[in-house]
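Undergrad: Make a model of this:
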Amino acid sequence: MLKAFRVTAILEGISYLLLFSITMPLKHWAQILEPNLVVGYAHGGLFILYVLLAVVLSWERKWGFKRFMILFIASLLPFGTFYADKKYLKVADLSISG
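TA: So this is what the prediction gives:
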């Protein structure tokens, strides 16, 4: 489950960056709406999945409310999910594997 969450975190972060750096400028400056629609839906689905998996993992692993809030806030910040993956999720994954 942790590996699935890590993959979701990375994909959510990528979709967030694509949304702000490519598709929103296309929408507002070039009036090209389709990329923003597609990436927006993908990002929305990944965001919901990310939050649901954060809740499940926080509950399952007894991480506590503080770690859940860090993971949640990371999903709201550009590059936040990449930071959370490196600082919290990779370490948790290594402690399970090793």
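
Undergrad: can we go C-alpha only for contacts and neighbour counts from here?
TA: OK.

Undergrad: pull the longest helix from this structure.
TA: Under DSSP state H, the helix in the chain containing the largest number of residues is helix 34-60.

Undergrad: The following helix or strand past that helix versus helix 34-60: what angle between them?
TA: Using DSSP states H and E, the next helix or strand after helix 34-60 towards the C-terminus is helix 65-76. Angle, helix 65-76 to helix 34-60, by axes from the mean of the first three to the mean of the last three C-alpha atoms, to 10 degrees: 170 degrees.

Undergrad: Only the buried residues of helix 65-76, if you could.
TA: Judged by neighbour count (16 or more other C-alpha atoms under 10 Å), helix 65-76 contains these buried residues: 68, 71-72, 74-75.

Undergrad: I have a second one here; can you model it like the first so I can compare?
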Amino acid sequence: MLKQLNTNIGRLRLLALLEGLSLIALVFIAMPVKYIFNDPSWVKAIGPVHGVLFLLFVVNTISAGIELRWKFSETTWKVLLACIIPFGTFYVDKKILSRY
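TA: Modelled structure (predicted):
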């Protein structure tokens, strides 16, 4: 696993996993706690973490796209779109990123 962190694609795959997991925590844990128990503290804690992971995913996608010479119209836009669609990072990791 540590060997993969030395490459852009390895870091991108890790970020895809972490970003997806943070979204799951935000949607299925923090938001229900906020609206059912009137306690926004979970959203205040998990929300910024998810936001940072989202931004890191976008930056690393662009970096990996440049390094691997992805055509924007074929690959890069699909990976970028994955971080906007809920749980899309899991899909793009399996279908696109695992090939590299």
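
Undergrad: just to revisit the earlier point, the buried residues of helix 65-76 of structure 1 into JSON lines, with extra columns for distance to Phe82 of structure 1?
TA: Below are the buried residues of helix 65-76 of structure 1 laid out as JSON lines (distance: C-alpha to C-alpha, whole Å):
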{"residue": "Phe68", "distance to Phe82 of structure 1": "15"}
{"residue": "Leu71", "distance to Phe82 of structure 1": "10"}
{"residue": "Phe72", "distance to Phe82 of structure 1": "13"}
{"residue": "Ala74", "distance to Phe82 of structure 1": "8"}
{"residue": "Ser75", "distance to Phe82 of structure 1": "9"}
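
Undergrad: Widest-spaced pair of those?
TA: Phe68 and Ser75 (10.8 Å; C-alpha to C-alpha).

Undergrad: Now list whatever residues contact both of these two.
TA: With contacts defined as C-alpha atoms under 8 Å, 6 or more residues apart in numbering, no residue is shared by Phe68 of structure 1 and Ser75.

Undergrad: Which residue in structure 2 aligns with Ala54 of structure 1?
TA: Alignment note (TM-score structural alignment): Ala54 of structure 1 maps to Thr61 of structure 2.

Undergrad: no, scratch that, I was asking about Phe5 of structure 1
TA: Counting by TM-score structural alignment, the partner of Phe5 of structure 1 is Leu12.

Undergrad: Identify each buried residue in the helix or strand containing that match, please.
TA: Using DSSP H and E, Leu12 of structure 2 falls within helix 8-25. The neighbour-count check on helix 8-25 of structure 2 (16+ other C-alpha under 10 Å) flags 8-23, 25 as buried.

Undergrad: Check the offset of that helix from the chain's centre.
TA: 4 Å (C-alpha atoms, centre = their mean, to the nearest Å).

Undergrad: okay, the angle between it and helix 41-67?
TA: Angle, helix 8-25 of structure 2 to helix 41-67, by the same axes, to 10 degrees: 160 degrees.

Undergrad: Other residues contacting helix 8-25 of structure 2?
TA: Residues contacting helix 8-25 of structure 2 (C-alpha under 8 Å, 6+ apart): 4-5, 46, 49-50, 53-54, 56-57, 60-61, 63-64, 67, 83, 86-90, 93, 97-98, 100.
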